[in-house]
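Chemist: Need coordinates for the following:
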Amino acid sequence: MTSFDINSIVKDIIPVRLERYLLSTGWIENGLINVKAKVWHRPEEMYFDLEILQPINEGLKDYSQRLYEAIRNLSEYENRSLLKVISDLKNFDSDIVKIRVISPDVEGGAIPIDDGVLLFEKAKELLVSSTLSTFKKKRFFSGSWPAVVKEFMNTLRFGQTERGSYIVNVIAPVSHFSEKEFPEADCSITRSISNNLARSLRATMVALENYEKTNDLISFEGAVSSGVSANLCDAIIGMSGSSKSRDVEISIDLAASEKDSQEIPRKHRFTTSHIPILSTASEYFKGNFVIKNYEASGLVIRMDHEPTEDFGVIRVTSTVHGTNKNISIQLSLDDYWEAVKAHKPRLPVVCQGELHVTPRSAFLADPRNFKVINDVDLFDEQS
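Modeler: Sure thing, here's the model as predicted:
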């Protein structure tokens, strides 16, 4: 191996990073050699003769060669490839989010150019959504980013891609900001965001599994408090490709420089069968959804009827998943006039159908079984 090759391999590894890595993995410092190198040994008796010489003076002519030899010895002890150990040393102070897309068309380590661009864009959106939800839990994020989010996103970088279908690495150096509203004071902002991403991915998977069993949109409701949002769902959907034909696996490798005792699953795989459900969840979080066999009940607050028409439209105020909505219902004239009679005495009405909800409106399609609830009906129900 030439000196150029060696310099290229070790150029980003500073002495303090190798030293911190050795300390974190149990090596013990046993003195100096002419202030040029530190001597490290293992504490185990079986490795008593094993030694690593860590060069500490970057001005030495053979510094790169000595550093390479130290890392090679470390690689032999750990029984891992030299490149893997070097990668861990370079990223010792960084959390890494690995996004792997899985499909026969990317097994060779290449990806169609449009889907490649989309993958990198959505990888960024994944980190944006996780950063935003670390500070505030919302169903859907829009508008400009807070300053602390911009500051953190500016620290991120894309690492070298990997084969294994196709893998994108997002490197997040451990950062400490002076943010008054920082959510977890006992760790770095990077670790807080990484943990939030891990929790939100787990909550997304739980919500998907519940929805598959129940087909009930309420399955997604509890996930918001764990950091799940429409933005997160859209990022995963986009990473599956323009044809939504690839599985997406997201894993989080934590920086060895920052200890973490939280037991959160850090690898999740979303299959192509999950993508339509993620689309449903995204629309739900944005306020666009349909509830089949819904029974709207409440007071009539508005009535509209044109003399030339054989129907009338009423609006009923009702609560939908914890939110007050004014639901429009088109009724036959017989039912419409019954609703008119119910308006002044403030009698509630009920009607079944398919509820279509948007952020600004709600209407009941295919209305049926319209009924005015009077005092007698209430008495009968209670009895």
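
Chemist: going forward, measure contacts between C-alpha atoms and count neighbours the same way
Modeler: Noted.

Chemist: ok, longest helix in this protein?
Modeler: Looking across the chain with DSSP state H, the single longest helix is helix 189-214.

Chemist: ranges for the strands of the stretch 151-300 of the chain?
Modeler: Using DSSP state E, counting those that start in this stretch, the strands assigned to the stretch 151-300 of the chain run over residues 157-158, 162-163, 166-173, 247-253, 267-270, 289-304.

Chemist: Now render the ones you listed as CSV, adding distance to residue 127.
Modeler: Output for the strands of the stretch 151-300 of the chain, formatted as CSV (distance: least, C-alpha to C-alpha, whole Å):
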stretch, distance to residue 127
strand 157-158, 11
strand 162-163, 19
strand 166-173, 9
strand 247-253, 12
strand 267-270, 15
strand 289-304, 26
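
Chemist: any idea which of the ones you listed is most buried?
Modeler: Mean neighbour count, computed with mean count of other C-alpha atoms under 10 Å, is highest for strand 166-173 among those, reaching a mean of 22.

Chemist: Would you mind getting the angle between that one and strand 247-253?
Modeler: Orientation of strand 166-173 against strand 247-253 (axes from the mean of the first three to the mean of the last three C-alpha atoms, to 10 degrees) gives an angle of 30 degrees.

Chemist: So what's the gap between strand 166-173 and the chain middle?
Modeler: 14 Å (C-alpha atoms, centre = their mean, to the nearest Å).

Chemist: angle of that strand against helix 189-214?
Modeler: Going by the same axes, to 10 degrees, strand 166-173 makes 140 degrees with helix 189-214.

Chemist: Please generate a structure for the following sequence too, so the two can be compared:
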Amino acid sequence: MTDTNTVTRAELIAVLKKSLWSLTGRGPVGEMWTSPDKSSKVGIPFELEPRDREWESVIERVARAHVISNADLMRRIETLRFDVTEFRVDGPEWEHSVPVEAGFNLFKTARQVLRVSATTSRIPKVAIGGGFSTTGDRVLERARFGQTREGSYIVPLMVPIVERSEVNDSNVELKQESPVFEEAKLGHESDERRATRTMAESLSAVSNSIIERASVPTASQVNDLVYAGVSRELLNTLSEVISKPRVQTFEAKFRWSELLADLSGNIASNISIPSDAGQLLSESARRFKPQATPKIETFTGPIVQLRDEEIVTHGYVTIETNRNGRQVELQIRVGDEQLADVHEWFKERETVRTQGTVRRVAGHLVIDHPAELTLLRDSLLFDGETN
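Modeler: Got it, this is the predicted structure:
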């Protein structure tokens, strides 16, 4: 298994590249890197490691060039390969410590929210019971808790998104072998990223569709929430964490790995749930009961391919999704009237939702006449339906 706790020179170099530093010189023992505005130069030895005395000097000079603290730069380097969710509970004068029950429950909540999301990211479920996904639990096994931070008590949950691989760097004259990062596969969403994306989207759905509406969802609205990754277990977990004595707010803040393409800007990066929502979430959870399997299947996922030819009046969009617990690509026929919207969704890396009857054609899964093709977030904008 990949070591997810070791910071190397590779992470430092990757941060410099992401920050538009340029390699301006190379010698027998190291490289010279120059800041984007040419005002700073930093020499980085090939064999540099965090335990070396030179490491602190390099970090200090790079941080000074970015006008940030050494701690903030190190946090960026340490979490480069991870999607990080900062879970936080707020209470009266809780800056340096929290009551034992609140602290214990915060760690438990972070673990449960990731486990639930990793399962519903593969198979949307109204209630999981004991049916947690094996693949999802592998995501949980690889995740780590970072160091707790002050600020009404913050616990970072780190999910490794990008693997390291040992390769030969042909650009290094001495032909040293050094760890570098595998490029993210375009159009492919790993189990880990799908789990963290679903975690953000499901918490956002709870906030927007239950808490802001201050209303228990109807049966049809429950179905919409399920396909956004919400489950009975998620609601019960959230209800429990904010119902502890003296807890005023629960918050989840998402920070995505810089090594993958950006997610849609419409995915919320910060979710806050007040303590007075505990009863509402508990009542909502009781509405999440297993239903009969619908004849029309529902899928959600990011768009990975779009085909639009001028000679025909329709196109095809392909999403990456899960069906019967397996990751698959699903082609959906798109009418001419919706192609302009789909082009924009593809450009903005949106998550979509579709419904329809699936058939297999030449090894491909296809929906010829979707009953629905819309943005996942728009599908959660409930109308005036009452309970």
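
Chemist: wait, which of the strands of the stretch 151-300 of structure 1 is closest to residue 148 of structure 1?
Modeler: Proximity to residue 148 of structure 1 (C-alpha to C-alpha) singles out strand 166-173 among these, at 14.6 Å.

Chemist: Tell me the counterpart of residue 71 of structure 2 in structure 1.
Modeler: Aligned by TM-score structural alignment, residue 71 of structure 2 pairs with residue 83 of structure 1.

Chemist: Kindly apply the preceding question to residue 83 of structure 2 instead.
Modeler: With TM-score structural alignment as the criterion, residue 83 of structure 2 matches residue 95.

Chemist: quick check, that match in a strand?
Modeler: Yes: membership of residue 95 of structure 1 in a strand is supported by DSSP: H, G, I helix; E, B strand; the rest coil.

Chemist: Tell me the spacing between it and residue 202 of structure 1.
Modeler: Computed as C-alpha to C-alpha, to the nearest Å, the residue 95 of structure 1 to residue 202 of structure 1 distance reads 18 Å.

Chemist: likewise residue 117 of structure 1?
Modeler: Distance of residue 117 of structure 1 to residue 202 of structure 1, given as C-alpha to C-alpha: 26 Å.

Chemist: what about these two, which has more around it?
Modeler: Ranked by neighbour count (other C-alpha atoms under 10 Å), residue 117 of structure 1 and residue 202 place residue 202 first, with 21 against 14.

Chemist: The more buried one reaches residue 265, doesn't it?
Modeler: Yes: between residue 202 of structure 1 and residue 265 there is a contact under C-alpha atoms under 8 Å: 6.9 Å.

Chemist: closest to residue 366 of structure 1 out of the strands of the stretch 151-300 of structure 1?
Modeler: If you check each of the strands of the stretch 151-300 of structure 1 against residue 366 of structure 1 by C-alpha to C-alpha, strand 289-304 wins as the nearest, at 9.7 Å.

Chemist: Report the buried residues of the helix or strand that that closest one is followed by.
Modeler: Per DSSP states H and E, the first helix or strand lying C-terminal to strand 289-304 of structure 1 is strand 311-320. Residues of strand 311-320 of structure 1 classed as buried: 311-318, 320 (neighbour count, 16 or more other C-alpha atoms under 10 Å).

Chemist: Determine which two of those are furthest apart.
Modeler: Of all pairs in the buried residues of strand 311-320 of structure 1, the most separated under C-alpha to C-alpha is 311 and 320 at 25.2 Å.

Chemist: From residue 24 of structure 2, how far out is the equivalent of residue 74 of structure 1 over in structure 2?
Modeler: When structure 2 is aligned by TM-score structural alignment, residue 74 of structure 1 is paired with residue 62. With distances taken as C-alpha to C-alpha, residue 62 of structure 2 is found 15 Å from residue 24 of structure 2.

Chemist: Same check on residue 142 of structure 2?
Modeler: From residue 142 of structure 2 to residue 24 of structure 2 the distance is 37 Å (C-alpha to C-alpha).

Chemist: still on that earlier bit, for residue 62 and residue 24 of structure 2, indicate the residue with more neighbours.
Modeler: Neighbours were counted for residue 62 of structure 2 and for residue 24 using other C-alpha under 10 Å; residue 62 has more, 23 against 12.

Chemist: secondary structure element for the nearest residue to the more buried one once chain neighbours are set aside?
Modeler: Closest residue in space to residue 62 of structure 2, ignoring its immediate chain neighbours: residue 42 at 7.2 Å, by C-alpha to C-alpha, 6 or more residues apart in numbering. Here residue 42 of structure 2, judged by DSSP H and E, is contained in strand 41-45.

Chemist: Have a look at how far, on average, that strand is from structure 1.
Modeler: With mean C-alpha distance after the TM-score superposition for structure 1, strand 41-45 of structure 2 departs from structure 1 by a mean of 1.3 Å once superposed.
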